[in-house]
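> My questions are about this predicted structure, shown below with the sequence.
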Amino acid sequence: MLQGHGDDGYLYKQELAADFSTNVWYGGAPDGLKEHLFQQWEKVQRYPEVLAESLREKIAGFYGFSTENILVTNGSTESIYLVAQAFQQSRSTITIPAFAEYEDACRIFQHQLSFLSWAELENETLPDTDLLFICNPNNPTGAVFTALELAITNNPEILFIVDEAFIEFTFSVTSVIDLVSKYDNLIVLRSMTKAYAIPGLRLGYIAAGTSLIERLSSYKMPWSVNTLAIAAGHYIFDHYEKLQFPAAQVLADKTDFVNALADSPLTVYPSHTHFFLARTNRYTAAALKQFLLKEFNILIRDAGNFRGLTESHLRIATLNKSKNQLLINALAEWKHI
């Protein structure tokens, strides 16, 4: 899917007053990162490390892993396509609703696809499949699956692909990355673009057992992670503790935001993250998106293209209180058109 993601503000000419379509941390990149990257500029005159080896070693050391347990990638999207390629023509199941790239990548590499609803996952109704893709916390719903280790243990024949792109945005579930040395049927995908607000740099990593990383590495193109992205990764892990965004405050703001939407023409669904799914009770999400853009320069995520959702669904990410209020006020107008 080359179009139809969130954060598509570049497609519109006007300056946005607020962008609720992206679920990247709204506070911007970590302090000092921009200055650090400017200091690295001359390094772009040479090729980057073939496999981002120095960052791979640093990430592995952070978790107490061997370097053979980590593979640095050009964002989680490269990770997804690598998995699909390395296990091409597998029987794969995607837990829905879900990020479209799981399905797109699997179709490119001729997987036999099936789909599992989140309710079926929670009821432990797992299919007969080779690979199972789970985004935890889920995008776009913000739901969490807390029985993941039990599922991994009870289904050794299934390779679990767990996308933790939004793990920093919840306190309701913890990462399973420490389990990759315990289970050989687990691959964890991690993003560094969401919590550190650097999606334009494209940076992520895969954690898995050594044989799985070796298999994925055999399909990886060289130099996919650029020099500045590698430098950003080093900076973040070198200053890890002081660069964490205020997750507790953001989630508290989300609660206030959702409460304030109670009188709006939206039905808001429960979420464990700073973003949440909603349904417009008037017209369609596409119509609401155009109304908000035209009248208020506000952008939301039309979620109608997520498998399992409808043309009425939209995703909203929490911003600061003043911008949240802009949407609350605009929805009051939508209520009366």
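Received the coordinates, thanks. Residues are numbered from 1 along each chain as shown.
> okay, CA-based contacts and neighbour counts for the rest of this
Will do.
> Residue 71 and residue 234, how far apart?
15 Å (C-alpha to C-alpha, to the nearest Å).
> Compare the two (neighbour count), which wins?
residue 71 (26 against 17; other C-alpha atoms under 10 Å).
> which residues touch the more buried one?
51, 56, 205, 206, 207, 213, 217 (C-alpha atoms under 8 Å, 6 or more residues apart in numbering).
> sec struct for it, please.
Following DSSP: H, G, I helix; E, B strand; the rest coil, the label given to residue 71 is strand.
> hmm, which two among the contacts of residue 71 are most spread apart?
Pairwise distances across those peak at 14.3 Å for 51 and 207 (criterion: C-alpha to C-alpha).
> between these two, which one's more packed in?
Between residue 51 and residue 207, counted using other C-alpha under 10 Å, the more crowded position is residue 207 (28 against 20).
> Can you name the element that comes right after the helix or strand containing that one?
Assessed by DSSP states H and E, residue 207 sits inside strand 204-208. Next helix or strand after strand 204-208 toward the C-terminus (DSSP H and E): helix 210-217.
> buried ones in that following helix?
The neighbour-count check on helix 210-217 (16 or more other C-alpha atoms under 10 Å) flags 210, 212, 213, 216, 217 as buried.
> Residue 93: neighbour count?
By the criterion of other C-alpha under 10 Å, residue 93 has 26 neighbours.
> Looks to me like it is in a helix.
No. Under three-state DSSP, residue 93 falls outside any helix and is assigned strand.
> For it, give its distance to residue 107.
Applying C-alpha to C-alpha to residue 93 and residue 107 gives a distance of 12 Å.
> Next: residue 327.
For residue 327, the distance to residue 107 (C-alpha to C-alpha) stands at 37 Å.
> The structure to be compared is supplied as follows:
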Amino acid sequence: MERTATSRRGRLRRLGLLLAAVPVVIWAGYHLGEAGASWTAAWASLSDIGWRRLLLLGTVWLTGLWVHTFVLDASLPGLTHPRALTLNLSGSAVANLLPLGGVAGTVLNLTMVRGWGHTNRDFARFVVVSKVWDVAARLLLPFAAVLALLAAGRLHPWLPWLGITVPAALAGGLLVAASLGRSRPLLRLVTLASLAFRTIPGVRGAAWTDAVAALLDGVEELVRRRWRPLTAGMTGYCVSEGVLLWLCLTAVGLTVPVPVLLAGLAAARALTLAAVTPGGAGLVETGAIAVLIGLGTDPTGALAGVLLFRGFVFAAEIPVGGLAVLLWLATRRRGIRPNPA
């Protein structure tokens, strides 16, 4: 009974965050005009993009997704690249379509993986390893962007940004270290957070340390054997997304320096961690556009370029992921089963 009440409070809390995010996004979109952005001009710029340019952008987007399969393959021994791509697209489609749909996407992926002969334990380890590398990359990228901006002399003042990105980078490093078997610093930090949050009514933090330790159980051996493809795959995926964002900005007539491009990409990737709206919709676009404008990019061009970029990495994943689910269902009904991992 207590667990049911806690679960209900958690759902209400998440729903409250979603409802609170909607007016913030609407307000930010409305006030882009005050920064000089024109929605009419942005849509006109997008409508002028030819099909050859769109085909190139789509190819780069799909290439990035294929590169990311190396991370997923390394996280689940026996997983093939086509199945990894299916997992990625189907899970993203559900997460991008439904409010707080990440759990539903994970359940769908679990069903797929079990049908392919893997165990629940295999899947749990797969989720932990792939998410650790993904979250660590999202936390480390803003710090890299700040360093690039400092080197280019484009960040004033610089101290507040270092104050934000250095702790994030340290958190990413702690995650990677914990997956490699050096989990004590991370567990100490979790224990401190647990003690702090335990004083808040309705928040249960007492068991956080045990939960994190349980998640990391059995991960070390896999990561030590496969850290190279994990690192290479995640690095390649970040680079491919950077290339995609650069091509999207170029398609609407913008030329931005590499440090500014890196900052826009870092904002877009980091804000997806705030999974309040489906796929971070609204929050990601607003943050990335604000960063680009703040660093001197043309407001209308930044608006058009980021919308085009998100059209691929967010919107396009819904129909393509839906197709991946349909193909999986079709092969499942025909009784096509792979060899166990």
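Sure thing, it's come through. None of the values given here were measured: they were computed from a predicted structure.
> Now the TM-score, please.
Superposed pair, TM-score by TM-score structural alignment, normalised by the length of structure 1: 0.27. Supporting alignment: 161 aligned residues with a C-alpha RMSD of 7.2 Å.
> and which of the buried residues of helix 210-217 of structure 1 is nearest residue 301 of structure 1?
Ranked by distance to residue 301 of structure 1 (C-alpha to C-alpha), the buried residues of helix 210-217 of structure 1 are led by residue 216 at 32.1 Å.
> correct me, but the closest one touches residue 82?
Yes. Residue 216 of structure 1 is in contact with residue 82 according to C-alpha atoms under 8 Å; the separation is 6.2 Å.
> contacting residues for residue 260 of structure 1?
Residue 260 of structure 1 neighbours (C-alpha under 8 Å, 6+ apart): residue 328.
> can I assume it sits in a helix?
Yes. Assigned with three-state DSSP, residue 260 of structure 1 falls within a helix.
> State the distance from it to residue 298 of structure 1.
With distances taken as C-alpha to C-alpha, residue 260 of structure 1 is found 17 Å from residue 298 of structure 1.
> Same check on residue 229 of structure 1?
30 Å.
> follow-up on the earlier one: reformat the contacts of residue 71 of structure 1 as TSV; add distance to residue 278 of structure 1.
Output for those, formatted as TSV (distance: C-alpha to C-alpha, whole Å):
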residue	distance to residue 278 of structure 1
51	40
56	38
205	30
206	31
207	32
213	38
217	39
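> wait, which of those is closest to residue 292 of structure 1?
Out of those, the member with the shortest distance to residue 292 of structure 1 (by C-alpha to C-alpha) is residue 205, at 35.8 Å.
> surely the closest one meets residue 78?
No. The criterion here is C-alpha under 8 Å, and residue 205 of structure 1 misses it with residue 78 at 9.2 Å.
> ok, the buried residues of helix 210-217 of structure 1 vs residue 159 of structure 1, which is closest?
For those, the nearest to residue 159 of structure 1 is residue 212 (10.2 Å; C-alpha to C-alpha).
> Overlap in contacts, residue 93 and residue 107 of structure 1.
Common contacts of residue 93 of structure 1 and residue 107 (C-alpha under 8 Å, 6+ apart): residue 113.
> Sticking with residue 278 of structure 1, tell me its helix or strand.
Assigning secondary structure by DSSP H and E places residue 278 of structure 1 in strand 275-280.
> Can you list the helices and strands that that strand packs against?
On a contact count with 3 or more C-alpha pairs under 8 Å, 6 or more residues apart in numbering; DSSP states H and E, strand 275-280 of structure 1 meets strand 266-268, strand 313-317.
> what's the next secondary structure element after it?
helix 285-296.
> in that next one, what counts as buried?
For helix 285-296 of structure 1, burial by neighbour count (16+ other C-alpha under 10 Å) applies to 285, 286, 288, 289, 290, 291, 292, 293, 296.
> what's the angle between it and strand 313-317?
50 degrees (axes from the mean of the first three to the mean of the last three C-alpha atoms, to 10 degrees).
> Please say which of residue 205 and residue 78 of structure 1 ends up with more neighbours.
Taking neighbours as other C-alpha under 10 Å, residue 205 of structure 1 and residue 78 compare with residue 78 leading, 24 against 21.
> how close does the more buried one get to residue 212 of structure 1?
16 Å.
> Now for residue 286 of structure 2: which residues touch it?
25, 28, 29.
> what's the closest of those to residue 290 of structure 2?
residue 28 (9.4 Å).
> Residue 190 of structure 1 is in what secondary structure piece?
Counting by DSSP H and E, the element that carries residue 190 of structure 1 is strand 186-191.
> Which neighbouring elements make contact with that strand?
Packed next to strand 186-191 of structure 1, using 3+ C-alpha pairs under 8 Å, 6+ apart, are helix 75-86, strand 159-163, strand 204-208.
> between those, which one is nearest to residue 149 of structure 1?
Among these, strand 159-163 sits nearest to residue 149 of structure 1 (C-alpha to C-alpha), with 10.1 Å.
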